[in-house]
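Colleague: Structural data only, the sequence is not supplied:
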């Protein structure tokens, strides 16, 4: 197995006869000895090791005395970073199902320091102190055990190991078709007014039913961070509350793991997630678009004020129209994991690199065009319809069912794109702009806007304007507004 390295302290726990004394011995490159006793109330014992640097192997023995003399020894234990992987079916999606699966499985033996563990699919209406069952016990990866393991989780861990060069532990706990409410504690649900049971729901949708059985038993564990791929189940269930329920779940997990590990899992541990990919081509339903936006707490990017120390992998440009597992399950999990790894490097490991695609920095509309200035240089492919503008006499009228019309890309240079407003009726003005606001916005890696430097895609966004000095313009990054025509003229001159 892999347990968390320094500077955090790993927590070990187990069960035994009530009142018995337990001694834990750590033998390897360094040695430790810790003593504790089994609780008379819970029948559980736990110890917190002193910090141990990455590496190994170690043997760890727990020995009890009074009234019995028993011992258990864990062998080939490594210290490194432990990541929890959770969500629904796209996180559950197996290594054996991805593109080039046989090649990936053949690589398993080359990564003996990336260890895997998989919780079994169990539901509970009450919080469990321990996992009821395990699908894959802690294992050195091999083709047989890796085949049913989460592809996103494995690839994320493997890519991280190639960068960090020390052990990575991967804990998979996910369930296909599950809603965010199922993974949330009652405390988290209450913050969003969801602390009630929907009688129509059963299985992996029901409130807290997977939190109880597949997250709560892990809270003693010291972890480095978590990654998440979920949201499809909420495109038609409490969709409009996801901008509350998802951030609330993250906050609650952080608090719960921090407290459960005796303060060793950081109170703000890094949390990465995959923004939803695609489902139905030419769909007019806004479910996927809305959830993508709500996954960022309606900011469009992370980290942000509401979701600190988070990172995101955009996946809307990775559709798979021929997936034998359904179009909602794209097989390209390599790019998803790679994009997650970029975010983890920045947020979890303080590496200096660009992990996000371009995002609007400034939007300047006039009567003929909308100018969108992004925060990095662009690689642009012309498109007639992926940008849309809302034509309205009032900003407040711009919603999902508003008069959205296509805004063709006319020109672009460096960080700026010029959109035409010619399809707006003359009696109305441009009140909002949105990008890639559809279930399936583009073909594989063929969206119109990418970073010229990193080839990362711009995420979807929807921006309502505010009026100022006759023109409507918005500075996205700081929420300040330009106020003079001189500012506008300088922007025009710079573009032209």
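Modeller: Looks like it arrived, so ask away. In this text the structure is predicted, and so the values were computed from the model without any measurement. Numbers count the residues shown, from 1 in each chain.
Colleague: rest of the way, CA atoms for contacts and neighbours
Modeller: Will do.
Colleague: Can you give me the neighbour number for the nearest residue to residue 433 once chain neighbours are set aside?
Modeller: Closest residue in space to residue 433, ignoring its immediate chain neighbours: residue 389 at 4.3 Å, by CA to CA, 6 or more residues apart in numbering. Residue neighbour count, defined by other CA atoms under 10 Å, stands at 30 for residue 389.
Colleague: One more: residue 458?
Modeller: Around residue 458 there are 25 other residues, counting by other CA under 10 Å.
Colleague: And residue 201, by the same measure?
Modeller: Other residues within reach of residue 201 by the criterion other CA under 10 Å amount to 10.
Colleague: From residue 239, how far off is it?
Modeller: Computed as CA to CA, to the nearest Å, the residue 201 to residue 239 distance reads 15 Å.
Colleague: Equivalent analysis for residue 487, please.
Modeller: The value you get for residue 487 to residue 239, if CA to CA is used, is 39 Å.
Colleague: what's the answer for residue 146, then?
Modeller: Residue 146 sits 34 Å away from residue 239, going by CA to CA.
Colleague: Same check on residue 274?
Modeller: Between residue 274 and residue 239 the distance, using CA to CA, works out to 17 Å.
Colleague: between the two, which one's more packed in?
Modeller: residue 274 (26 against 18).
Colleague: how about that one, what does it touch?
Modeller: Under the criterion of CA atoms under 8 Å, 6 or more residues apart in numbering, the contact list for residue 274 reads 228, 229, 230, 312, 313, 314, 315, 336, 340.
Colleague: which residue lies farthest from the center of the chain?
Modeller: If you look at how far each residue of the chain sits from its centre, by CA atoms, centre = their mean, the farthest one is residue 67, at 46.9 Å.
Colleague: which helix is the longest one in the chain?
Modeller: The helix that spans the most residues within the chain, counting by DSSP state H, is helix 242-260.
Colleague: buried residues in it?
Modeller: Within helix 242-260, the residues that count as buried by 16 or more other CA atoms under 10 Å are 242-260.
Colleague: before we go on, here's another structure to hold up against the first:
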């Protein structure tokens, strides 16, 4: 489907809301404090009684139109330069007093930020949250956070959302990646920045793509039509179940919090489990619900009459910690790598002390994750380990309902969270998603371009810049070269650069093995901003790390050439040897390779492969490659072969 194809945006597919006499309204995406796109026509739309004359005024510019038979209207205001604040007035018929007014309106650049949890991850959840929140004083950066909405049909309105200026009170709930992206752009370009944040964690790319576009692809057509038996009753029930689900997760039931944490509670019939443990080795999964854990420890007199510190290492999120019956913390989605808390002196006893944890077992996870040495209690002089046997008990609280997760269904988020903001004039898109498609990674190089083309067609602003994040390194590092779904999906993301006016931020060096949500969102936002400045704003900045160009074979070695080397290739800090390269011969057996930098080339070889045929770099879930350019940006993972990979026949 070509971009030049003219289509009618699905702005008003749902039935019109009845508009009474002498009443007009604008779309909910228009509120006080909004940012409107500079140097482009500015669409403003809404509802009114059929035939009503609507006049929109902004900065002494006025345009008029009539509401159609369905009570819908749209007016395109002429382009304006960056500036403001202005008042946007909407008049009914020939009235000289506005029926609707929006104040503190800025003209600048507007970006749509979308994707799953790593784009949704809030400033208050990410690295250096306290300091970042305290220093967030950017009144000319504004966010509109679109409320979650899963819908079977395209909607005309977002459920809720208001434009807010960035300050310490507002910034904590916004996307960390989008905030750090907008902050750098604003600082460097000095124009007002608006972010429309439309995000939902744990969602595949097809959930954000229109049904019409998905049906055009044989890769996913059958999956789309398989959902046609779903009704609104299914979705309403699931929404109610979801409310109940989180109420049960966040709040103890059956009085468990009053009895189980106490020292004298009888847990003699509870089974035991060694903690920490890789969750798949324990007998609780696939159980989903709340589990209580208890452990008794003996404290010497030297550790009493003082505050202590307890470190839980790497527990699953959503838990409450008790010490001798005293609640020490209630953790809700805190992904900080260190879960450390103070135990007040008054809660500490000589001899037997009881630690109790109420923890959510969700989506195949739960309990405490390795390493064991990060679980201990201390007085800063001596430590007592908390690894080893813990008592545990499930089914002490009500069963949590099974959630169908309709927000993951094809097109449901497009319908509820993207269609309603079309055709709001924007500068471009930033996107961070892919984790939820890893299990079907071989389809992503088809599905991702579908979304990009779909959105560009709907907005009808040409080849709008589409800048996205490649998946970070994640999970345990493997000792030998192996196949990887994560590597396949990253390759699909790299292939998507063949789409016009796209850019990809590689973050293969800042992920974390233990969490799918790396905390360094500042660097993710910065790298996205570098791409925007290079692609959109005409700044001569190095936006990419080295990228594979071609290769040649020469006397048992593979010579790799790169682009985007800046002032040269080098090895990242704290390393003196290139890592991450694997080499294979015609037997397709992979071995770690030796690698050396020679100008803008890397020479790859191995004594185990006398006649090499192919090289892979950072082809792993959590690779350790360390090749960078002079700007410190990492090399984009690549392979020289086209051999079948994971899930390919």
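Modeller: Sure thing, it's come through. Please read all numbers here as calculations on a predicted model, not as lab measurements.
Colleague: Mean per-residue distance, the longest strand along structure 1 versus structure 2.
Modeller: The longest strand of structure 1 (DSSP state E) is strand 70-87. In the superposition with structure 2, the aligned residues lie an average of 0.7 Å away from strand 70-87 of structure 1, counting by mean CA distance after the TM-score superposition for structure 1.
Colleague: list the buried ones in that strand?
Modeller: 77, 78, 79, 80, 81, 82, 83, 84, 85, 86, 87.
Colleague: of the contacts of residue 274 of structure 1, closest to residue 61 of structure 1?
Modeller: Taking CA to CA as the measure, residue 61 of structure 1 lies nearest residue 228 of the contacts of residue 274 of structure 1, at 33.2 Å.
Colleague: tell me, the longest helix anywhere in structure 2 lands on which residues of structure 1?
Modeller: Among all segments of structure 2 classified by DSSP H, the helix with the greatest residue count is helix 232-250. Helix 232-250 of structure 2 falls opposite no residue of structure 1 when the two are matched by TM-score structural alignment.
Colleague: and that helix, what other elements does it pack with?
Modeller: Based on contacts counted as 3 or more CA pairs under 8 Å, 6 or more residues apart in numbering; DSSP states H and E, there is no element that helix 232-250 of structure 2 packs against.
Colleague: What residues sit buried inside the helix or strand that that helix is followed by?
Modeller: Taking DSSP states H and E as the definition, the helix or strand that follows helix 232-250 of structure 2 towards the C-terminus is helix 256-259. Under the neighbour-count criterion of 16+ other CA under 10 Å, helix 256-259 of structure 2 has residue 257 buried.
Colleague: next one: helix 256-259 of structure 2 to chain centre, how far?
Modeller: Between the centre of helix 256-259 of structure 2 and the centre of its chain there are 36 Å (CA atoms, centre = their mean, to the nearest Å).
Colleague: Please apply the same query to stretch 194-203 of structure 1.
Modeller: 24 Å.
Colleague: Please apply the same query to stretch 610-617 of structure 2.
Modeller: Computed by CA atoms, centre = their mean, the separation of stretch 610-617 of structure 2 from the middle of its chain amounts to 35 Å.
Colleague: And residue 536 of structure 2, what's its match in structure 1?
Modeller: When the two structures are superposed using TM-score structural alignment, residue 536 of structure 2 falls opposite residue 348 in structure 1.
Colleague: Residue 86 of structure 2 now?
Modeller: For residue 86 of structure 2, the residue aligned by TM-score structural alignment is residue 58.
Colleague: I would like the range of structure 1 that aligns with stretch 199-210 of structure 2, please.
Modeller: On the basis of TM-score structural alignment, stretch 199-210 of structure 2 is assigned to residues 174-185 in structure 1.
Colleague: Need the distance between the two termini of the matching stretch.
Modeller: 15 Å.
Colleague: tell me the contacts of the residue nearest to the match of residue 536 of structure 2 when sequence neighbours are not counted?
Modeller: Leaving aside its chain neighbours, residue 348 of structure 1 sits nearest to residue 270 (5.6 Å; criterion: CA to CA, 6+ apart). Listed by CA under 8 Å, 6+ apart, the contact partners of residue 270 of structure 1 are 224, 225, 226, 309, 310, 311, 344, 347, 348.
Colleague: What is the equivalent residue in structure 2 for residue 270 of structure 1?
Modeller: Counting by TM-score structural alignment, the partner of residue 270 of structure 1 is residue 465.
Colleague: Next one: its match from residue 503 of structure 2, what distance?
Modeller: Note on residue 465 of structure 2: its distance to residue 503 of structure 2, by CA to CA, is 8 Å.
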